[in-house]
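**Student:** pasting the structure only:
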C-alpha cells in the first residue's frame, strides 16, 4: 500500500483532532482531551508545531506530532514528539515507521535530537522504537495541574 506523508496544514485541523481523539480513546484517556478544531487551526499555523499526516489512498492512516523547543542541556533545540498514532486497520503496514522517518527528515537539517515519552505497559511500542534504534530510558513523567498548584499558592499566601 503506498503511504503518502505530508505536513498537516491549517485546513487539516479537523482531521488531526479526529485522529487525536481516536488515540485518546484507544488509550482510555479521552476525558483529558480539551483541544478544539480552533485550537488545532492555531497550532498548525505555528512553525514550531510539526504534525505529519500519513494517508493511504487519500484516507488518513495516522499522524505524528511534535514541538520544536529549546533543549537547555545542549544549548540548542530538540523535537519533542508528542504523539505517534496509526489507525488500527493500517498497523503493521509500515505507516508508523514512515511517520518516524518523515519526522527524522524534519529534524535532520538542524541535527535536532528527537525525544518522547512512552508508557511502561506499551510493550509493542518499546519493540517498535527499539527496531528503529531508539535508546529507551525509563523515566517517570510528572505533571502539575494549574488547579493543584493554584491551591497550594492560595494556601501559602
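**Tutor:** Received the coordinates, thanks. These numbers come from a predicted model, not from an experiment. Numbers count the residues shown, from 1 in each chain.

**Student:** C-alpha only now, for contacts and for neighbours.
**Tutor:** Noted.

**Student:** list the buried ones in the strand ranked longest in the chain?
**Tutor:** The residue-count maximum for a strand in the chain (DSSP state E) belongs to strand 59-71. For strand 59-71, burial by neighbour count (16 or more other Cα atoms under 10 Å) applies to 60-68.

**Student:** got it, and stretch 24-36?
**Tutor:** residue 24.

**Student:** contacts for it?
**Tutor:** Residues from elsewhere that reach stretch 24-36 (Cα atoms under 8 Å, 6 or more residues apart in numbering): 17, 21.

**Student:** now with 10 Å, please.
**Tutor:** With contact meaning Cα atoms under 10 Å, 6 or more residues apart in numbering, stretch 24-36 is reached by 13-14, 17-23, 42, 85, 87-88.

**Student:** what distance separates the start and the end of it?
**Tutor:** Start-to-end span of stretch 24-36 (Cα to Cα, to the nearest Å) is 14 Å.

**Student:** off-centre distance for it?
**Tutor:** With Cα atoms, centre = their mean, to the nearest Å as the basis, stretch 24-36 stands 13 Å off its chain's centre.

**Student:** try stretch 81-90
**Tutor:** The answer for stretch 81-90 is 9 Å, by Cα atoms, centre = their mean.

**Student:** repeat that for stretch 125-134.
**Tutor:** Worked out by Cα atoms, centre = their mean, stretch 125-134 lies 16 Å from the chain centre.

**Student:** go ahead and name everything in contact with it.
**Tutor:** So stretch 125-134 is contacted by 84, 96-97, 100-101, 114-115, 118-120, 124, 135-136 (Cα under 10 Å, 6+ apart).

**Student:** next up, a second structure to put side by side with the first:
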C-alpha cells in the first residue's frame, strides 16, 4: 500500500455515459488487483445498459483529486428483511495505487454512507477477499466481518441451468 499525501481534497462525483471507458478501466484494474482478471466479461455496452439504461441496476461514482480520477465505487440497493429497510451493497470499490493512503477510500465510503443515511437504509454491505489488506481499513471505519455467513454465487451458466432444471433437486 502506498502512503500518498494526506489531506488532499477528494471530490466524489456521479457518473454519466461519458465515464464508461473510465469505469471499465477501473473494473479491470480492480480485477487485476484481486487476481481475477480472467473473470471480467463485462463490456462497455453492458455497463451502458446496466448503469444508464432504461432501468439502471447500479450506480457508479468517481473519486477525483485535482481533476484526476483516483478511484471509483459501484453500488446498488438491496433489501434487508430482518431490518425491514433497504440497504446498499457495494459491488466494487477501487483506489488507484498512486492515491492509496490519501483518503480516497475513506471519502468513497463516507459518500456512500451519506447516500445510505439520506435514503433511509439500514445497512451497507460488501465482500472483501480474505487476503485483501483493505480489511484493516474497513475495520478501522467500524465495519465488522460477518463470520457466520457464507456467500454463495450462481454465475450466468448456473442461473440458466437452474431455470431449465426439472423440480427434482432436493435440499
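**Tutor:** Ah, there it is. Quantities reported herein were computed from a predicted structural model and do not represent experimental measurements.

**Student:** give me the TM-score for this pair.
**Tutor:** TM-score for the superposed chains, counting by TM-score structural alignment, normalised by the length of the first structure: 0.87, backed by 156 aligned residues with a Cα RMSD of 2.3 Å.

**Student:** quick revisit: list only buried entries from the contacts of stretch 125-134 of the first structure.
**Tutor:** 84, 96-97, 100, 114, 118.

**Student:** who's in contact with the residue positioned nearest the centre of the second structure?
**Tutor:** Most central in the second structure under Cα atoms, centre = their mean is residue 92, positioned 2.0 Å from the mean C-alpha point. When contacts are counted by Cα under 10 Å, 6+ apart, residue 92 of the second structure touches 26-27, 30-31, 60, 72-75, 126-128.

**Student:** all helices of the first structure, in order?
**Tutor:** Listed in chain order, the helices of the first structure (DSSP state H) span 13-26, 37-44, 95-107, 123-131, 146-156.

**Student:** with distance to residue 72 of the first structure added, can I get those in TSV?
**Tutor:** Listed next are those as TSV, based on distance: least, Cα to Cα, whole Å:
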stretch	distance to residue 72 of the first structure
helix 13-26	29
helix 37-44	23
helix 95-107	17
helix 123-131	25
helix 146-156	24
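
**Student:** figure out which of those is closest to residue 4 of the first structure.
**Tutor:** The closest of the helices of the first structure to residue 4 of the first structure is helix 95-107. By Cα to Cα, the value is 8.9 Å.

**Student:** need the contact list for the residue of the first structure positioned farthest from its centre.
**Tutor:** Of all residues in the first structure, residue 157 has its C-alpha farthest from the mean position, at 37.6 Å, by Cα atoms, centre = their mean. By Cα under 10 Å, 6+ apart, the contact set of residue 157 of the first structure is residue 151.

**Student:** still on that earlier bit, onto which residues of the second structure does the longest strand of the first structure map?
**Tutor:** Here strand 59-71 of the first structure aligns to the second structure at residues 68-80, judged by TM-score structural alignment.

**Student:** how far does the matching stretch sit from the chain's center?
**Tutor:** 4 Å.

**Student:** and stretch 36-53 of the first structure, by the same measure?
**Tutor:** With Cα atoms, centre = their mean, you get 12 Å for stretch 36-53 of the first structure.

**Student:** ends of that stretch, how far apart?
**Tutor:** With Cα to Cα as the measure, what separates the two termini of stretch 36-53 of the first structure is 18 Å.

**Student:** residue 163 of the second structure in helix, strand or coil?
**Tutor:** Secondary structure assignment for residue 163 of the second structure (DSSP: H, G, I helix; E, B strand; the rest coil): helix.

**Student:** contacting residues around it?
**Tutor:** Per Cα under 10 Å, 6+ apart, neighbours of residue 163 of the second structure: residue 157.
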